[in-house]
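Trainee: need a structure here:
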Amino acid sequence: MKSHNLKLYNTLSRQKEDFQAINPPFVGLYVCGPTVYGDAHLGHARPAITFDTVNRYLTHLGFRVRYVRNITDVGHLQGDADEGEDKIAKKAKLEQLEPMEIAQQYTDSYHRDMALLNTWKPNIEPRATGHIPEQIALVEAILKEGLAYEVNGSVYFDTLKYNERTPYGRLSGRVIDELMSGSRDLDGQSEKRNSVDFALWKNAAPEHLMKWDSPWGMGFPGWHLECTAMSSKYLGTHFDIHGGGMDLMFPHHECEIAQGNACNHKDPVNYWMHNNMITINGQKMGKSLGNFITLQELFQGKHDLLEQAYSPMTIRYFILTAHYRSTLDFSNDALQAAQKGYKKIINGLRIARELKFEGNADVTLDEDQIRQIESSIQSAYRAMDDDFNTAQAIGHLFNLLKKINSMFTGQLQSASLGETVFNKLIETFTKFVVDILGLTEEKSDVQDQMLELMLKLYSEAKTARNYDKVDQIRAGLKGMGFVVKDMKDKIDWAYEE
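Mentor: Prediction:
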């Protein structure tokens, strides 16, 4: 593994901590995935890209990451509560389909959108419905510890009794007395002993579509239970990193900590990481506000709030230009700026891949340029080592991009850097853009062939001094997002920024 002093912000301790893997070089990473009852939206994109980048950087450093991201296909009730209708079952009734048809349809569409955003597939993607026996066994273990109780075929976690042994609310900073006093009196309206208790297993009414047999009768697992069951199965009862959106911190992740401690008498996770929320033009995203934008609407530009379509890589780049723990506001101005930034980076990537070292014994080394390059490289790594600060890392990549562009235009000679520094510059820029940040060039083979043909026609028209044709070809390419560049020794193109 590469020697790096990687620090990450641990929500549990509320401070940055040195990252120490439990069993290096192996790292266990669990991230809460989607509840599959609708198309993926901006709120799904941020954690997917955030923890994809975490996975990529840990892998770059030499760790062997087992990345587990679940699919919630049962147990997530309306309002994230313990009462009400299952979100997937409700959608199934509306569309007159089986719940598993809904789950499959939206799992497939989620995978499609995540692939467009160039996120790596998780090593394991367990589904809640595929782990019912594990969840039942977990409920039995908590009951055996005396930290749960059964009422009319439902089983609830006894939060107050658990709190006597281990403080509840450490992750979110909630105090159980305040939670108790701040909740509505549910006497006569709920089976729970206390309002802060949560469902581990729910008794299913006869008309409930998704239910399984259990020691307590026909029912279904509570939403919080599945992540504890699946993370412990694939990563063990004590693993390295658990990630997710800040909206899951309470109660979902708080309940996971309680469930893990109840069974195993220890915290299940060393580091809790949470990405912050997304706003649209300064407002929280919500269907009632009319600013709920799916990823496909973004990619196609089909929403009243959008002035144009924004490509998947523009969205990925935009999310990376903010630190994952900061609020991220989507607006047309911000996205258009991100589109320009992304194209500059990709133009630089094309150039970097084409540049060759040209040694010249008569050229002396430019120590000042070398120091600047070395400093930018070190700073880019320091940014990533400081809690995966992609925003700062991108800033340092633009400093490297200036050097790459200067070599392309001939203002800077590669010989003045020396072959070692030249290779390090090209390798670092390429690895950061492609391997760590996960940015790719959005151009098809057909576009490659079209560009090659158009540049050939452009060259022929220029040689023949047919300047009307030259202008026509240049304007046509510009309309498709490409700019013709007349170089000293060749004709090239770039993405229009």
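Trainee: use CA for all of it now, contacts and neighbours both
Mentor: Fine.
Trainee: What residue, apart from its backbone neighbours, is nearest Arg170 spatially?
Mentor: Leu12 (6.7 Å; C-alpha to C-alpha, 6 or more residues apart in numbering).
Trainee: Show me what counts as buried in stretch 44-63.
Mentor: Buried residues in stretch 44-63, defined by neighbour count with 16 or more other C-alpha atoms under 10 Å: 44-60, 63.
Trainee: Filter those down to the ones in helices?
Mentor: 44-60 (DSSP state H).
Trainee: show me where the stretch 101-250 of the chain has strands.
Mentor: Ranges of strands within the stretch 101-250 of the chain are 148-151, 154-157, 198-203, 219-221, 239-245, based on DSSP state E, counting those that start in this stretch.
Trainee: Kindly reformat the ones you listed as a markdown table and extend each row with distance to Thr279 and mean neighbour count.
Mentor: Output for these, formatted as a markdown table (distance: least, C-alpha to C-alpha, whole Å; neighbours: other C-alpha atoms under 10 Å):
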| stretch | distance to Thr279 | mean neighbour count |
| --- | --- | --- |
| strand 148-151 | 38 | 18 |
| strand 154-157 | 34 | 25 |
| strand 198-203 | 30 | 25 |
| strand 219-221 | 32 | 25 |
| strand 239-245 | 13 | 23 |
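Trainee: to compare against the first, here's another:
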Amino acid sequence: MALYQDNELRIYNSIKGEKEVFKSITEGRIGMYVCGPTVYSNVHLGNCRTFISFDMVFRYLKHLGYKTRYVRNITDAGHLTDDADEGEDKISKKARLEKIEPMEVVQQYTLDFHTVMKQFNAYPPSIEPTATGHIVEQIEIIKTIMKNGYAYEKNGSIYFNVVKFNEDHEYGKLSGRNLEDMMANSRELAAQSDKENPADFALWKKASPEHIMRWPSPWGDGFPGWHLECTVMSSKYLGETFDIHGGGMDLKFPHHECEIAQGEAAHGHSPVNYWMHANMLTLNGQKMSKSTGNSILPVELFTGENDFMQKAFAPSVVRFFMMQAHYRSILDFSNDAILAAEKGFNRLTEAMKVMDKLPVSKTSSIDLSSWKAKCYAAMNDDFNTPILIAELFDAVKMIHSINDGNATITASDLADLQETMNAFFFDVLGLQDAKEEGSASLNKGMDGAMKLIIDLRATARANKDWSTSDKIRDELAAAGISLKDGADGTSYSVD
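Mentor: Below is the predicted model:
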């Protein structure tokens, strides 16, 4: 029997403003969509927190035995500067500044995003669709929304008619905003726009002559609206209504609000049952911002090459730090806070090593079943990782007590303790031993250094500089590194 059948999971549903008992649309299966990055720059630590939070959600759902399809998109077109309907596409702007093709920008920063998420030990999503790969579907859904009377064409652009939609539905129910107030606050922009109403938003934008990223459509060359992309990709891979939609708190309005409107306008019903939003990460008590210099990239944290932290920190320590706060709470990143997290992380990992060598007895003096129940209760309460971690530290006390001879545990209970600790530490929280991470990083660095040395030796051999070639080989051998020349080149091994 799957674990989810014995665990009542409660999720804070942003659209209801309260925790609700989770019930999947299909028994034992879950569809989850999370808004992915717009790939025009290096992914920053605040974005990483959102993706790490939903990686934890994905991991726990899998742990409970749900067959989970996790879709997280790549926005590689259509996201305008300042999240508005006017202005320039972020990727096109970057391409113009660097004098390269937009897809070079996309490739560079998509690879960076994947590298960083792998360093954080995040699972890849089940499907990672791109906006540019779904232009046809976006054009088709625009046709449907227009046919249903909720969109109009103006000078080659298509806009969603929020006022008309609000007559039949409720625009603003996710963010708690009132349409009249939104209209009043944005009236001054109305005269400068093709929109019939200032609250309307673009489904398709006409491309100006200099706009690089453009596609043919029934309304002329253009590009899709940012909000539309997620509606299309989520419904294509998860259905017109699916279980969970996640993203950062900053996306609640306008992005997710517009997604709801588009879904209801196209399909006639709500697209999502449970809306989840992860909160922001601040740095030294202030919002992270590139323009003010109050920001830090993950690689700067891992290498220690930054102006905020006194040393480098392993990715698992950073991930552990993030897991110490609830995903819906604001988390402040500071030197003192991450140092404290590192101490706690090391204490936990050392105890797990002690756990593997604990002596066993014929009786147990610990209440293991009660402790396990508390671990699951924490995660079932809207994925409460800080409470789970507190329970893991209670297990640390148990481990040391047994190791010191002040408590006893049977072989079967020890196996259960080990299985549970490993499940929550590695599988659910997604943590790794920081020393193993450092070893992997060291091996990667050694590979790079050895490639350089082997290339230098190859150059010496090509120039018939045998003394240099032999000197490199002999001194490496003295250091315990053997070179082997073969048909496919030179390889090395550590003795």
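Trainee: Quick TM-score on the pair, please.
Mentor: Comparison of the two superposed chains (TM-score structural alignment, normalised by the length of structure 2) gives a TM-score of 0.86, and 438 aligned residues with a C-alpha RMSD of 1.6 Å.
Trainee: of the strands of the stretch 101-250 of structure 1, which approaches His131 of structure 1 most closely?
Mentor: Ranking the strands of the stretch 101-250 of structure 1 by their distance to His131 of structure 1 (criterion: C-alpha to C-alpha) puts strand 219-221 first, at 9.9 Å.
Trainee: what span of structure 2 lines up against that closest one?
Mentor: Here strand 219-221 of structure 1 aligns to structure 2 at residues 222-224, judged by TM-score structural alignment.
Trainee: List the superposition-based mean deviation of that stretch with respect to structure 1.
Mentor: Stretch 222-224 of structure 2, aligned to structure 1 and superposed, deviates on average by 0.1 Å (mean C-alpha distance after the TM-score superposition for structure 1).
Trainee: Against Pro315 of structure 2, how distant is the equivalent of the residue nearest to Arg170 of structure 1 over in structure 2?
Mentor: Superposed on structure 2 with TM-score structural alignment, Leu12 of structure 1 falls opposite Ile15. Using C-alpha to C-alpha, to the nearest Å, we find Ile15 of structure 2 at a distance of 33 Å from Pro315 of structure 2.
Trainee: neighbour-wise, which of the two wins?
Mentor: Set side by side, Ile15 of structure 2 and Pro315 show more neighbours around Pro315, with 25 against 18, by other C-alpha atoms under 10 Å.
Trainee: Not counting sequence-adjacent ones, nearest residue to that one?
Mentor: In this structure, Pro315 of structure 2 finds its nearest non-sequential neighbour in Phe120, 5.4 Å apart by C-alpha to C-alpha, 6+ apart.
Trainee: got it, and Leu429 of structure 2?
Mentor: Counting by C-alpha to C-alpha, 6+ apart, Leu429 of structure 2 lies nearest to Met56, which is 5.9 Å off, once chain neighbours are set aside.
Trainee: Please verify my assumption that that neighbour contacts Phe426.
Mentor: No: judged on C-alpha atoms under 8 Å, Met56 of structure 2 makes no contact with Phe426 at a distance of 10.6 Å.
Trainee: Next up, the contacts around the aligned partner of Phe54 of structure 2 in structure 1.
Mentor: Structural alignment (TM-score structural alignment) places Phe54 of structure 2 against Phe51 in structure 1. Contact analysis of Phe51 of structure 1 by C-alpha atoms under 8 Å, 6 or more residues apart in numbering lists Val31, Gly243.
Trainee: ok, now how distant is Leu209 of structure 1 from Pro47 of structure 1?
Mentor: From Leu209 of structure 1 across to Pro47 of structure 1, the span is 30 Å (C-alpha to C-alpha).
Trainee: Please verify my assumption that Leu328 of structure 1 contacts Ile278.
Mentor: Yes: applying C-alpha under 8 Å, one finds Leu328 of structure 1 in contact with Ile278, separated by 4.9 Å.
Trainee: any idea how far Phe120 of structure 2 is from the residue nearest the centre of structure 2?
Mentor: The structure's structure 2 has its C-alpha centroid closest to Phe51; by C-alpha atoms, centre = their mean the separation is 1.6 Å. Look at Phe51 of structure 2 and Phe120 of structure 2: by C-alpha to C-alpha, they are 10 Å apart.
Trainee: Equivalent analysis for Leu414 of structure 2, please.
Mentor: Noted for Leu414 of structure 2: a distance of 29 Å to Phe120 of structure 2, by C-alpha to C-alpha.
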